[in-house]
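Undergrad: Model the structure of this input:
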Amino acid sequence: MSTLKKILLLALFSITLMGCNDPESVAAEAAQLRAEQHPDRTYVGENNYYTMESSGDIQFTTKKDLKVMYQDFPRYFIEKAKEWPKEDLNDASSYDLPRFQFAWANSSSKDEYESGLKIWSMKTDGTDLRLVTDATIGFASIRNLARSPNNRYVAWAGSGGQKGVYDLKTGKVTVIQKTTSPLDMLWSEDSRYLYHERYRNRYSRWDSETGEISEVDFDVRTTAVNFGGKRTTVLDFGVLVENANTNDELNWIGVDRSLSMDERSLDVTSIDPEGRYAWGSNPFFGFFFDIEKGTVKQMTTDYTPAQILGKDAHFSALDSFAKVRIVDRVGEQVWSWRAFYYGALSGDAILYNGLANNGLWFKEGK
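TA: I've put the predicted structure just below:
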């Protein structure tokens, strides 16, 4: 064999080897193999995937007959959270529906990162799961969450009462409370201030622009909303509407004072994103507040509890996400599905971006 032919053969062999070791080629082949072996899975990275599973029958406390809906929803299997897409404020497609936010440890393995509590979010139709922040790893529990109206800041109250804020725009984490404290938190309408109960019956605000903490002279509750210049708060026995700038009382809508303390106490509460409607219930009654009209409807039968309330009270959900349970309160329909195959949840889920899609939790035709 001539020297020239040997050189050409060696060059061809080298090119072939380079093609075989090309990372993109190897990844493409691995992806194709996974797709052939598991056609029911949609992989996100090498170690994570989701399947589409039908919603099914539901069991939860309700005194109203609802039509059970059957529809495919994603069920997520996440082994490597760092490979999962993070929530991105610049991705408009993530914000075309209202979203749920919750604390979830995606794995029960001994790996400290995967078994640690992280904050996640997903659309109300179960799609577009995103990792919000892993800054909460190390907390034994996350007991409360609050998202700013502009979606930029997520605040949490963890075990021991510590409070922190994560800025999705900068990635910065700020600890605003290091010692044991109450859990209540509420964002201002312009997303600048986080109001919180710093000590028992002492309330403060954290300024997201300056980092300063100063006292305020009004009560802070988590079941509240700042909207349209009003602060609307669900209290133990009714709903208080105040001027958000002056703190002057504008209206009080109380439950029937002839009831006993136990009968009129609001144990389960929620409020819609605009402060137009609110819900309260206890073992005896359900109470639906039409805040614009200043009325409250007291019910003993034919009602469905609402731990999370959507715009115009059209949709509601239970806040425990071991199983997602959504109710269309207008259409009297209910969906129930398991979004996660494994892992552990902590605390309650919340709703944010609640005015997207005119407050409807599903796209038209779904």
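Undergrad: Going by C-alpha atoms from here, please, whenever you check contacts or count neighbours.
TA: OK.
Undergrad: Name the nearest residue to residue 80, ignoring sequence neighbours.
TA: With CA to CA, 6 or more residues apart in numbering as the criterion, residue 80 has its nearest non-adjacent residue at 6.1 Å, and that residue is residue 47.
Undergrad: Sorry, slip of the keys, the one I care about is residue 120.
TA: Nearest one to residue 120, counting by CA to CA, 6+ apart, is residue 131 at 4.5 Å.
Undergrad: Give the helix, strand or coil label for the one you found.
TA: strand (DSSP: H, G, I helix; E, B strand; the rest coil).
Undergrad: Now do it against residue 49, distance only.
TA: 14 Å (CA to CA, to the nearest Å).
Undergrad: go on, residue 229?
TA: From residue 229 to residue 49 the distance is 44 Å (CA to CA).
Undergrad: Check residue 126 too.
TA: Distance from residue 126 to residue 49, by CA to CA: 14 Å.
Undergrad: Can you pick out the residue with more neighbours from those two?
TA: residue 126 (21 against 18; other CA atoms under 10 Å).
Undergrad: Mind telling me what element the residue nearest the centre of the chain is part of?
TA: By CA atoms, centre = their mean, the chain has its centre lying nearest to residue 101, at 1.3 Å. Using DSSP states H and E, residue 101 sits in strand 99-105.
Undergrad: Longest strand in the protein, by number of residues?
TA: For the chain, the longest strand by residue count, based on DSSP state E, is strand 344-352.
Undergrad: Enumerate every residue touching the closest residue to residue 181 other than its chain neighbours.
TA: Spatially, and ignoring its direct neighbours in sequence, residue 181 is nearest to residue 161 (4.7 Å; CA to CA, 6+ apart). Residues in contact with residue 161, defined by CA atoms under 8 Å, 6 or more residues apart in numbering, are 177-183.
Undergrad: To compare with the earlier structure, here is another sequence to fold:
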Amino acid sequence: MKKILLLALFSITLLGCNDPESVAAEAAQLRAEQHPDRTYVGENNYYIMESSGDIQFTTKKDLKVMYQDFPRYFIEKAKEWPKEDLNDASSYDLPRFQFAWANSSSKDEYESGIKIWSMKTDGTDLRLVTDVTVELVNGIKNLTRSPNNRYVAWADLGGYKTVYDIKTGKVVELSISMSPLAMLWSEDSRYLYFERARDLFSRWDSVTGEVSKVDFDIETSAVSYGGNRTVVYPFGVTVFDSITNEKKLLIDVDEKLPFKEARMTVRSIDPTGHYAWGSNPSFGFFFDIEKGTVKQMTTDFTPAQILGKDAYYSALNSFAKVRIVDRVGDRVWSWRAFYYGTLSGDAILYNGLANNGLWFKGDK
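TA: Model prediction:
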């Protein structure tokens, strides 16, 4: 009887050792012991915390370099990584960046393909937005996100435009021929306005799926908010009524400037359309659209390729190294969010009104 009992206990022990959950738990414990600095997400992916460091971009303003720990991500298997979830409110308590990234240089077609990702402005909560991949040779030049966060749209280097519905997983191809890159969402997220050919503009209806012509132009440096469509053009800012398309305000840079000194090669606008930025190698231009003014600067300014609410924060849109500036407190953070992989095109800001537009929790 004792032998039978011992044999049964031995069998149970063996079964426990072969249980997938037990094996996974033991493997996780082993990884934790071998690499205590890593936080694993799945079996093949992890992140470590590293301090931000010195800035590496041209600025004509003295900024205080901030040292703070940020996540640095190592992702071998994107399919194991958490996807952005519209129902997860915790993901949307801060503004977010969206960008195109091929997370691996391996021969695996999926892992080496460019996919859309997002993360909070403080570097946390990295999420895979869509499994739809784009070949590196085509790349992604321009990205946009609807105000309700549901729709992602992108244009590749040839101008082909695609929309992805995060809620349903549906993919819509908007353009079947080469065309410019400009795209802009309506304030209610129903329409995506886009440039289908040079000086020819259309809108896609997210409810009906129909594409129709529109009789106004689109710029990527623009926002629809508060019943207005505010556009940053190469030589100034114009505010239109979103319904009637009536021009309500025009703010131009100094018309006496030579062409190269007046043309803004860097342009951005805050999520509410109250402030805008433009710059070139000679000047920086800060637009207070509510007041109808523009301040021209030759020194003491920092370019803003991405502009946060009320122009409190800005960032450069190349995420090989994340570079964020507190334009009120004259502080700067610079860190590497990714260990390897290939980035494509420019990052954008979305969900920009969360946390009152502040990019770090605890700021006022």
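Undergrad: ok, the contacts of residue 161 of structure 1 vs residue 147 of structure 1, which is closest?
TA: Closest approach to residue 147 of structure 1 among the contacts of residue 161 of structure 1 (CA to CA): residue 183, at 14.2 Å.
Undergrad: What residues in structure 2 pair up with stretch 42-52 of structure 1?
TA: Across structure 2, the stretch matching stretch 42-52 of structure 1 (TM-score structural alignment) is residues 39-49.
Undergrad: re earlier: contacts only, for the residue nearest to residue 120 of structure 1.
TA: 81, 84-87, 118-121.
Undergrad: Check the alignment and tell me where it lands in structure 2.
TA: Counting by TM-score structural alignment, the partner of residue 131 of structure 1 is residue 128.
Undergrad: try residue 16 of structure 1
TA: Under TM-score structural alignment, residue 16 of structure 1 pairs with residue 13 in structure 2.
Undergrad: Give me the contact list for the helix or strand hosting that match.
TA: For residue 13 of structure 2, the host element (DSSP H and E) is helix 2-18. Identification of contacts with helix 2-18 of structure 2 by CA under 8 Å, 6+ apart yields 22-23.
Undergrad: how far out from the middle of the chain is that helix?
TA: 54 Å (CA atoms, centre = their mean, to the nearest Å).
Undergrad: Tell me the first helix or strand C-terminal of that helix.
TA: helix 20-34.
Undergrad: The helix or strand that comes right after that next one packs against which elements?
TA: Per DSSP H and E, the first helix or strand lying C-terminal to helix 20-34 of structure 2 is strand 39-40. Counting contacts by 3 or more CA pairs under 8 Å, 6 or more residues apart in numbering; DSSP states H and E, strand 39-40 of structure 2 packs against strand 45-51.
Undergrad: Residue 276 of structure 2 should be in a strand, yeah?
TA: Yes: the assignment for residue 276 of structure 2 by three-state DSSP puts it in a strand.
Undergrad: Leaving out the residues flanking it, which one is nearest to it?
TA: residue 269 (4.2 Å).
Undergrad: That neighbour -> structure 1?
TA: Counting by TM-score structural alignment, the partner of residue 269 of structure 2 is residue 271.
Undergrad: again, but for residue 319 of structure 2
TA: Counting by TM-score structural alignment, the partner of residue 319 of structure 2 is residue 321.
Undergrad: Quick check: the gap between its match and residue 126 of structure 1.
TA: Remark: distance between residue 321 of structure 1 and residue 126 of structure 1 (CA to CA) = 11 Å.
Undergrad: Please, where are all the strands along the stretch 201-350 of structure 2?
TA: 211-214, 222-225, 228-233, 236-241, 247-252, 266-269, 275-279, 284-288, 293-297, 306-307, 313-315, 322-326, 331-335, 342-350 (DSSP state E, counting those that start in this stretch).
Undergrad: Where does the shortest one end up in structure 1?
TA: Mapped onto structure 1 using TM-score structural alignment, strand 306-307 of structure 2 spans residues 308-309.
Undergrad: Give me the contacts around the matching stretch.
TA: Against stretch 308-309 of structure 1 from outside (CA under 8 Å, 6+ apart): 270-273, 278-279, 315-319, 350-351.
Undergrad: Which member of the residues you listed is positioned nearest residue 157 of structure 1?
TA: residue 350 (13.3 Å).
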